[in-house]
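Trainee: Got a predicted structure plus its sequence, pasted below:
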Amino acid sequence: MSGMDLLVISDPLDRLDPAVDTTLGIVSAAVARGHRVRACGPADLAIVDGAAVARTYDVRRGDTRWTRLEDADAVLLRPEPPVDRRYLDATLVLDRVDRARTLMVNDPRGVRIANEKLWALEHPDLGPPTLVTASAELIADFVGRHQECVIKPIDGFSGHGVLRLGDHDPNAASIIELSTDGGRRQVVVQPWLERVRDGNKRLFVHDGEPVAAALRFPVENGDFRVGMPARMVGIDDRDRGICDRLRPGLSDLGLFLVGLDVIDGLLIEVNVTSSGALRECDRLLGSTLCADFVDLMEDTTQGRSS
């Protein structure tokens, strides 16, 4: 195609790490193809006479101007989570964009609905037993049945606030109190999966199709949370089965770029906000996931209404 007009809504690009940041990886791949890329932050969005606009800058030349979002072939919504008031307000502005004209990655409605920790519970049989509650009593009972658990905030990201909780841990009551803000905030509790030692698989799902997978392992300093992608692995029948089950919902919600976290064949999270690890895999493991995603955007935006 002659070139796409892309608009990237993100945290300031000059503050992102080019070695690991997927947003920069996609931007770099698009620029290398000759596509026109403009960028802005969530606070630069506005609605004028019913139309979504933004004060944007050209990522190569730096010139700044107001842009109608529907003039873009694709809009990439890429601020870092959490999905807070700032993030939600941005999605409400983006609701004014005509999806028939402009590819939304990801659709703001889908981002609001598909909480990364909870949306997988649409298919509870795909994942481990899961408790969502602010009740210390229910958490204690769940941990008593499963012995070792993980407790995490609903709006958490990148491992922030994730704690391991054992049935005989003398700090259990304090951990529960801290995590639930004294019973005022729901948390997610799941059994500790020992086979995370064999790898937490990140499945890269583009337009509903699994395109690649990478294993990440707990870091070696004793922290149970996973680190950088360590190696690419094949997509197995279980992975395909999970994607087959999720595909209709992903399509309905306009979730075009998604990362699934799978441990021992169990679906743990559905990453739909600033779904990452593509750039890390490209740099560490020699994949071409960012460029491949630009290919997909080219194919998808061709023939759309102008």
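Mentor: All right, it came through fine. Residues are numbered from 1 along each chain as shown.

Trainee: CA only for contacts and neighbour counts going forward, please
Mentor: Will do.

Trainee: Going by neighbour count, list what's buried in the longest helix that the chain contains.
Mentor: When the chain is parsed with DSSP state H, its longest helix is helix 237-252. Within helix 237-252, the residues that count as buried by 16 or more other Cα atoms under 10 Å are 239, 242-243, 246-247, 249-250.

Trainee: Which elements pack onto it?
Mentor: Contacting helix 237-252 under the criterion 3 or more Cα pairs under 8 Å, 6 or more residues apart in numbering; DSSP states H and E are the following elements: strand 209-218.

Trainee: Which other helices and strands does the helix or strand that the strand it packs on is followed by contact?
Mentor: Remark: after strand 209-218, the chain's next helix or strand is strand 226-233, criterion DSSP states H and E. Strand 226-233 sits against strand 209-218, helix 278-285, with contacts defined as 3+ Cα pairs under 8 Å, 6+ apart.

Trainee: which parts of strand 226-233 are buried?
Mentor: Quick answer for strand 226-233 (16+ other Cα under 10 Å): 226-229, 231-232.

Trainee: which of the buried residues of helix 237-252 sit farthest apart?
Mentor: D239 and G249 (16.2 Å; Cα to Cα).

Trainee: can you tell me which residues contact R185?
Mentor: 133-134, 179 (Cα atoms under 8 Å, 6 or more residues apart in numbering).

Trainee: from these, which ones fall inside helices?
Mentor: S179.

Trainee: Using a markdown table, lay out the contacts of R185 together with neighbour count.
Mentor: A markdown table is the format used below for these (neighbours: other Cα atoms under 10 Å):
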| residue | neighbour count |
| --- | --- |
| T133 | 17 |
| A134 | 20 |
| S179 | 23 |
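
Trainee: can you redo the contacts of R185 as TSV with distance to D63?
Mentor: As requested, these are exported to TSV (distance: Cα to Cα, whole Å):
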residue	distance to D63
T133	49
A134	49
S179	45
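
Trainee: let's bring in a second model and compare:
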Amino acid sequence: MDLLFVADPLEVFKTAKDTTFAMMREAARRGHTIWACEQRGLSWQRGSRVVARDARRISLTGDAYAWFKVEEQRPVELAAVDAVLMRKDPPFDSEYFYATHLLEQAEREGARVLNSPRALRDHPEKLAILEFPDVIGPTLVTRDAQAIREFHAQHQDIILKPLDGMGGMGIFRVGADGLNLGSIIETLNQHGRTTVMVQKYLPEIVQGDKRIILIGGEPIPHALARIPQGSEIRGNMAVGGKGVAQPLSARDREIAEAIGPVLAARGLLFVGLDVIGDCVTEINVTSPTGFQEITQQTGFDVAARFVDALEAAVAAPRT
């Protein structure tokens, strides 16, 4: 197969832990051809099809640093490859939004895009949990500062976060004393201009913010618990959280079975659920991670499972 990865610049990949790199490596091992482009290279013009203007066909060198070699560089029509994998990291900003429309146009022209661009657009990672109220904790989404104060008065210990953050960026905890609540609301809410998510603080975070990986709607058997270190309340690996792979609990499987088939039916081949204790806190669909850490610690080859599912998706009749 010819596979086109829409991703961040290859030059910034951290190959020791990058999930997109793990996908590429496994696909290349099976003999598939790897193309890569950046989101900014997507283009459409009347009379032609969506193209990746900066597409590069690469081979993998095996070197930890100079890890790829460009074999060819030219514009590539998205409909001309076997699958397009949208792996651009957040934020889900206006340019990402526009890219999903270009990718959807490519689908109309015959391209197979995974995850589905419409599904990416319809499932913003913070707000996607609202569809599944039975598996989330107390949550508020609002632009109203007074509503946030009332939520704090009710739950005492809360987490506030922006809707467009990633890697733990912009997350605040306010305890029962309400210290700095006003300032934090002003920072995130910008005097009513910006919507904020507020959730009850879940003390189970000390055991880790678990990443449950769904491939084709089914969970792999291990989660990656990202455990906060030192005085941090955030377990995100980007802010120093320690990743510890562990078998799925019965509750983890219950959550995965409730959410996985629903999202898979919408064209979301690869999803990362964030779970603290018994509650889902986010549903990650843009570029979930965790493949390499789980594989290294458990021996379960997550990338192989993913490429199996990718091959099956490409071979399946279009609906």
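Mentor: Yep, that arrived. What you see is a predicted model; the values in this text were computed from it and never measured.

Trainee: what's the TM between chain one and chain two?
Mentor: TM-score for the superposed chains, counting by TM-score structural alignment, normalised by the length of the first structure: 0.92, backed by 302 aligned residues with a Cα RMSD of 2.0 Å.

Trainee: measure the equivalent of T288 of the first structure over in the second structure to R226 of the second structure for me?
Mentor: Aligning on TM-score structural alignment places T288 of the first structure opposite D301 in the second structure. Distance of D301 of the second structure to R226 of the second structure, computed by Cα to Cα, to the nearest Å: 19 Å.

Trainee: who has more neighbours, the two?
Mentor: R226 (26 against 16; other Cα atoms under 10 Å).

Trainee: where does L273 of the second structure land in three-state SS?
Mentor: The three-state label given to L273 of the second structure by DSSP: H, G, I helix; E, B strand; the rest coil is strand.

Trainee: before we move on, back to that, tell me which of the helices and strands packed on strand 226-233 of the first structure sits nearest to T64 of the first structure.
Mentor: Of all those, helix 278-285 comes closest under Cα to Cα, at 27.1 Å.

Trainee: Please name the residues that touch the equivalent of G267 of the second structure over in the first structure.
Mentor: Using TM-score structural alignment as the criterion, G267 of the second structure maps onto G254 of the first structure. Residues in contact with G254 of the first structure (Cα under 8 Å, 6+ apart) are 104-107, 109-110.

Trainee: so M228 of the first structure sits right up against R216, yeah?
Mentor: Yes - with contact defined as Cα atoms under 8 Å, M228 of the first structure reaches R216; the gap is 5.9 Å.

Trainee: Just give the closest residue to R247 of the first structure, not the sequence neighbours.
Mentor: G208 (5.0 Å; Cα to Cα, 6 or more residues apart in numbering).

Trainee: What's that neighbour aligned with over in the second structure?
Mentor: Checking TM-score structural alignment: G208 of the first structure goes with G217.

Trainee: Pull the number of nearby residues for that match.
Mentor: 22.

Trainee: returning to what we had before: same list (the buried residues of strand 226-233 of the first structure) but as TSV, adding distance to L69 of the first structure.
Mentor: Below are the buried residues of strand 226-233 of the first structure laid out as TSV (distance: Cα to Cα, whole Å):
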residue	distance to L69 of the first structure
V226	37
G227	36
M228	34
P229	34
R231	38
M232	36
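
Trainee: And those, which two are furthest apart?
Mentor: V226 and M232 (15.2 Å).

Trainee: before we move on, which element is the counterpart of F92 of the second structure in the first structure in?
Mentor: Using TM-score structural alignment as the criterion, the counterpart of F92 of the second structure in the first structure is V83. Using DSSP H and E, V83 of the first structure falls within no helix or strand.

Trainee: Pull the contacting residues for V83 of the first structure.
Mentor: Contacts of V83 of the first structure by Cα under 8 Å, 6+ apart are D155.

Trainee: Of the buried residues of strand 226-233 of the first structure, just say which sits nearest to H168 of the first structure.
Mentor: The closest of these, once distances to H168 of the first structure are taken by Cα to Cα, is V226, at 24.1 Å.

Trainee: and the closest one, what is it in contact with?
Mentor: V226 of the first structure touches 200, 216-219, counting by Cα under 8 Å, 6+ apart.

Trainee: Over to Q105 of the second structure?
Mentor: V50.

Trainee: now for it: what does it line up with in the first structure?
Mentor: Checking TM-score structural alignment: Q105 of the second structure goes with R96.
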